[in-house]
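Enquirer: Attaching a predicted model along with its sequence, questions to come.
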Amino acid sequence: MPAFQLSKAIVPGNKTIELIIVAKSDSFVIEDAATIPLLLFNKGCSYRERLEGWLKAEGIIPRKVMQFGTFETIIGSVAAGIGITIVPKSSVSPWINDGKLHAYCIPEPFNNVSTVFIRRKDIFYTNTLRSFVQALSPSENDLFGERVAVESR
C-alpha cells in the first residue's frame, strides 16, 4: 500500500518552457560542448537530460561536467566564464537583455519541456497554493474536484 495517494496532475494547456544554452562568450556552436565545461544541475534534472540527449544525438562527448545544486551558482559560474549551461529562456532574460550573458537556441526536440504539478490527495489547500494552481491552468474549470487533467506520455 502506498504511503500517500496522488489526487491529480494538472498540466497547463500547451504551455511549454523554452530551453536555451547560456554562455558568457558571444559565440557558441554545439561542438564547443566537447571542450567547454558543462555547468549543470545534478542527474535527474530534465534540462540536463535534454542537453545530454542533444549531445548524444550529435555524437559529442563532453570532457568536463560540473554539477551544482542551485541556479544562482550555475548562472554565476557561467557569468564568470567557467562554462556553459542549459536553462529556461525566461529565467535569464535580464542577463541576456543586459548583454552579460549570451543565449543560443537549441533545436527540436531538445528545446522544450513541460511542467506538471502533482498534488497529494490529503493536502491542505491554502489560498496561496490555490492561486498558484489556478495560475498554472486558468482554463481548467474544476481544479479541485474529481475531474483530472492528465498529460499522456
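Expert: Great, that's in hand.

Enquirer: Could you use CA atoms for every contact and neighbour count after this?
Expert: Fine.

Enquirer: So which elements touch the helix or strand hosting Ile118?
Expert: Secondary structure from DSSP states H and E places Ile118 in strand 117-120. Contacts defined by 3 or more C-alpha pairs under 8 Å, 6 or more residues apart in numbering; DSSP states H and E place strand 117-120 against strand 6-10.

Enquirer: could you point out which element follows the strand it packs on?
Expert: strand 17-23.

Enquirer: Below is an additional structure, to be compared with the one above:
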Amino acid sequence: MDLTQLEMFNAVAETGSISAAAAKVHRVPSNLTTRIKQLEADLGVELFIRENQRLRLAPAGHSFLSYSKRILALVDEARMAVSGDEPQGTLPLGSLESTAAVRIPGLLAMFNQRFPKIQLSLATGPSGDQIDGVLDGRLSAAFVDGPILHPSLDGIAVYEEEMVIVAPADQDAITDANQVSGISIYAFRANCSYRRHFESWFHAHHSVPGKIHEMESYHGMLACVIAGAGIALMPRSMLESMPGSHQVSISPLPTDWRYLNTWLIWRRGAKTRQLEAFIGLLEQTS
C-alpha cells in the first residue's frame, strides 16, 4: 500500500468510474485498474462492487475510505509543516522553572500571536531532564543552564543569571561557604545544574552543606528559608518575582561563582522550521 494507491482509491470512490478517476489523477485507466486490484489483494478484501462500467463502494470500501482520507490529509499537513510558506505543526519546548516564570512569558505570548499555526507546548524541570528530553526527541529545544558540551547538541546563550544565596532574615551576609557549613539547603533534584553549582561552591571552600531537602518549586524553597529551616540558591530574577522575597537575607555568590548563562539547546542537525521561527523571534527580542 502506498500513497499513490490511496489517491487512486479516493478518486474512484468519488467518481464511481475508472475512466473519470484516471482523468482526475492524470493516469491511464489500465494503471488505475491494476493498482486498485493490487490494493484489494494487499488488504484481502474487495473495496468496490463492480456493476458494468460503474464501481460503487463495498462495505469494506466505505470503512477504508475514511482512513484513506485521514492518511492523505495528515500527509498534506506534514508537507505544509516542513515546506509551507507559513510554519505550522508542533513545537515542544522545555525550560528551567525560573526561566519559564521570569524570562520567557512575553516571548511565548508573542510567538503564539505571530505563528498561530504552530502548537507550542512547554514542560518545566531541571536541566538534566530537559537535556534528556532534547536528546531522546521528546523536546525540540530547551532552556537549560549552560554551556552545553554534549557532541549531539547545538545551542546559543540567551540570558545571564545572577545567583544569590537566600537565607533567613537574621543571617549575616554570606561570603564564604564555611559560614554555612552543615546548614540544611533546599534545592531541586540531583540533576539540577543550580544544585550542582551550589554543592561545588561548598566543596571549593572545603566545606559541606547539611541535609539537602529536595523541593518541587522555588516557592517551596523560599517558604522553608523564611521559616528559618535552611538556605537555598536561586537566580535573583526568580527571587525578586516572588512574594516574600523581602523577608529573607540575600547574599550574591562570590564573583567567580556569581553568574550562570541560560542556553537554548537543540539536537544537532534537527532544527525544524518551527524551531527556526522561535529562535528568530528570540534573537529579535533578546
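Expert: It's in. Please read all numbers here as calculations on a predicted model, not as lab measurements.

Enquirer: that older thread, contacts for the strand holding Ile118 of the first structure next, please.
Expert: Applying C-alpha atoms under 8 Å, 6 or more residues apart in numbering, the contact partners of strand 117-120 of the first structure are Phe4, Gln5, Leu6, Ser7, Lys8, Ala9, Ile10, Val11, Val133.

Enquirer: now, among those, which is nearest to Thr126 of the first structure?
Expert: Closest approach to Thr126 of the first structure among the contacts of strand 117-120 of the first structure (C-alpha to C-alpha): Val133, at 10.8 Å.

Enquirer: which residues touch the helix or strand containing the closest one?
Expert: Assigned by DSSP H and E, Val133 of the first structure falls within helix 127-136. Residues from elsewhere that reach helix 127-136 of the first structure (C-alpha under 8 Å, 6+ apart): Ile10, Val11, Pro12, Phe117, Glu140, Leu143.

Enquirer: can you pull out the strands in the second structure?
Expert: Shown for the second structure, the strands assigned by DSSP state E span residues 48-51, 54-57, 89-95, 118-124, 141-145, 153-168, 185-187, 212-214, 231-235, 248-252, 259-267.

Enquirer: Could you export the ones you listed as CSV, including distance to Met80 of the second structure?
Expert: Formatted as CSV, these follow (distance: least, C-alpha to C-alpha, whole Å):
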stretch, distance to Met80 of the second structure
strand 48-51, 32
strand 54-57, 31
strand 89-95, 8
strand 118-124, 11
strand 141-145, 21
strand 153-168, 25
strand 185-187, 44
strand 212-214, 44
strand 231-235, 40
strand 248-252, 49
strand 259-267, 22
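
Enquirer: just the ones you listed: most buried one?
Expert: With neighbours taken as mean count of other C-alpha atoms under 10 Å, these reach their highest mean count in strand 141-145, at a mean of 28.

Enquirer: against the first structure, where does stretch 61-73 of the second structure fall?
Expert: Using TM-score structural alignment, stretch 61-73 of the second structure lines up with nothing in the first structure.

Enquirer: If you count neighbours, what's buried in that stretch?
Expert: If you call a residue buried by 16 or more other C-alpha atoms under 10 Å, then stretch 61-73 of the second structure has these buried ones: Gly61, Phe64, Leu65, Ser68, Leu72.

Enquirer: What are the buried residues along stretch 86-101 of the first structure?
Expert: So stretch 86-101 of the first structure, judged by 16+ other C-alpha under 10 Å, has buried residues Ile86, Val87, Pro88, Lys89, Val92, Ile96, Lys100, Leu101.

Enquirer: List the residues that contact the alignment partner in the second structure of the second one.
Expert: Residue mapping for Val87 of the first structure onto the second structure gives Met234, with TM-score structural alignment as the criterion. The neighbours of Met234 of the second structure, taking C-alpha under 8 Å, 6+ apart as the test, are Met163, Val164, Ile165, Val166, Tyr194, Tyr218.

Enquirer: what's the closest of those to Pro252 of the second structure?
Expert: For the contacts of Met234 of the second structure, the nearest to Pro252 of the second structure is Val164 (4.1 Å; C-alpha to C-alpha).

Enquirer: which one in the first structure is aligned with the closest one?
Expert: Matched by TM-score structural alignment, Val164 of the second structure corresponds to Ile20 in the first structure.

Enquirer: hang on, the earlier thing: which stretch among the strands of the second structure comes nearest Thr15 of the second structure?
Expert: strand 54-57 (8.7 Å).

Enquirer: gap between the closest one and the chain center?
Expert: Distance of strand 54-57 of the second structure from the chain centroid (C-alpha atoms, centre = their mean, to the nearest Å) equals 47 Å.

Enquirer: what packs against that strand?
Expert: Counting by 3+ C-alpha pairs under 8 Å, 6+ apart, strand 54-57 of the second structure packs on helix 3-15, strand 48-51.

Enquirer: for these, which one sits closest to Glu77 of the second structure?
Expert: helix 3-15 (14.1 Å).

Enquirer: mean deviation (superposed) between the lengthiest helix in the first structure and the second structure, please.
Expert: Secondary structure assigned by DSSP state H gives helix 46-58 as the longest helix of the first structure. Mean deviation of helix 46-58 of the first structure relative to the second structure after superposition (mean C-alpha distance after the TM-score superposition for the first structure): 1.1 Å.
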